[in-house]
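# below are the sequence and a predicted model; questions follow.
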Amino acid sequence: MAVKITDICISCGACIDECPVGAIVDDSDNPTGADAYYVYADKCVECVGHHSSPACMEVCPTEGCIVLGA
């Protein structure tokens, strides 16, 4: 499983800095070419073993922006 960043993202960058495995990239590195932040599902571990919940969700200032199980 992996987290997903929804279209309500404000591109603040907090999640990128907090991700312990480097699974999140900004729009300039989005492999789909979309103008949005992107989570590499094959890298995302939902912070199991790192935090009690995904670190990106803990620091995100936009409620509902990052969702589980995408």
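Yep, that arrived.
# from now on I want contacts and neighbour counts done on CA atoms only, so please keep to that.
Fine.
# neighbours of Ala34, how many?
By other CA atoms under 10 Å, 12 other residues sit near Ala34.
# actually Ile24, not the one I typed
There are 26 residues near Ile24, going by other CA under 10 Å.
# and the gap between it and Pro54?
12 Å (CA to CA, to the nearest Å).
# below is structure B, check it against A:
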Amino acid sequence: MALKITEECIACGTCVDTCPLGAIAEAGDIYAISDDCTECRACVDSCPVSAIVD
């Protein structure tokens, strides 16, 4: 898994709604991507603050 959510995450939840596999969930104050991620990058394009990186 190469995608991760950085500390720039504003916890808006947009990525959660975009992920077709449900591989993103709350992890404290921000969100995290699980090992179920297939790197389709839908979440990357949806993040309003570009907090999801390779």
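Ah, there it is. Since the model is a prediction, treat every value here as computed from it, not as a measurement.
# where do the helices of structure 2 begin and end?
14-18, 42-46 (DSSP state H).
# now do the strands in structure 1.
4-5, 24-25, 38-39, 66-67 (DSSP state E).
# and stretch 37-48 of structure 1, what's buried?
37-41, 44-47 (16 or more other CA atoms under 10 Å).
# of the residues you listed, closest to Cys65 of structure 1?
Nearest to Cys65 of structure 1 out of these is Tyr37 (CA to CA; 10.8 Å).
# trace the closest one over to structure 2, please.
With TM-score structural alignment as the criterion, Tyr37 of structure 1 lines up with Tyr31 in structure 2.
# please name the residues that touch that match.
Contacts for Tyr31 of structure 2 (CA atoms under 8 Å, 6 or more residues apart in numbering) come out as 5, 9, 11, 13, 24-25.
# out of the residues you listed, grab the one that's most surrounded.
Ile24 (23 neighbours).
# contact partners for that one?
Counted by CA under 8 Å, 6+ apart, Ile24 of structure 2 has contacts 15-16, 31-34.
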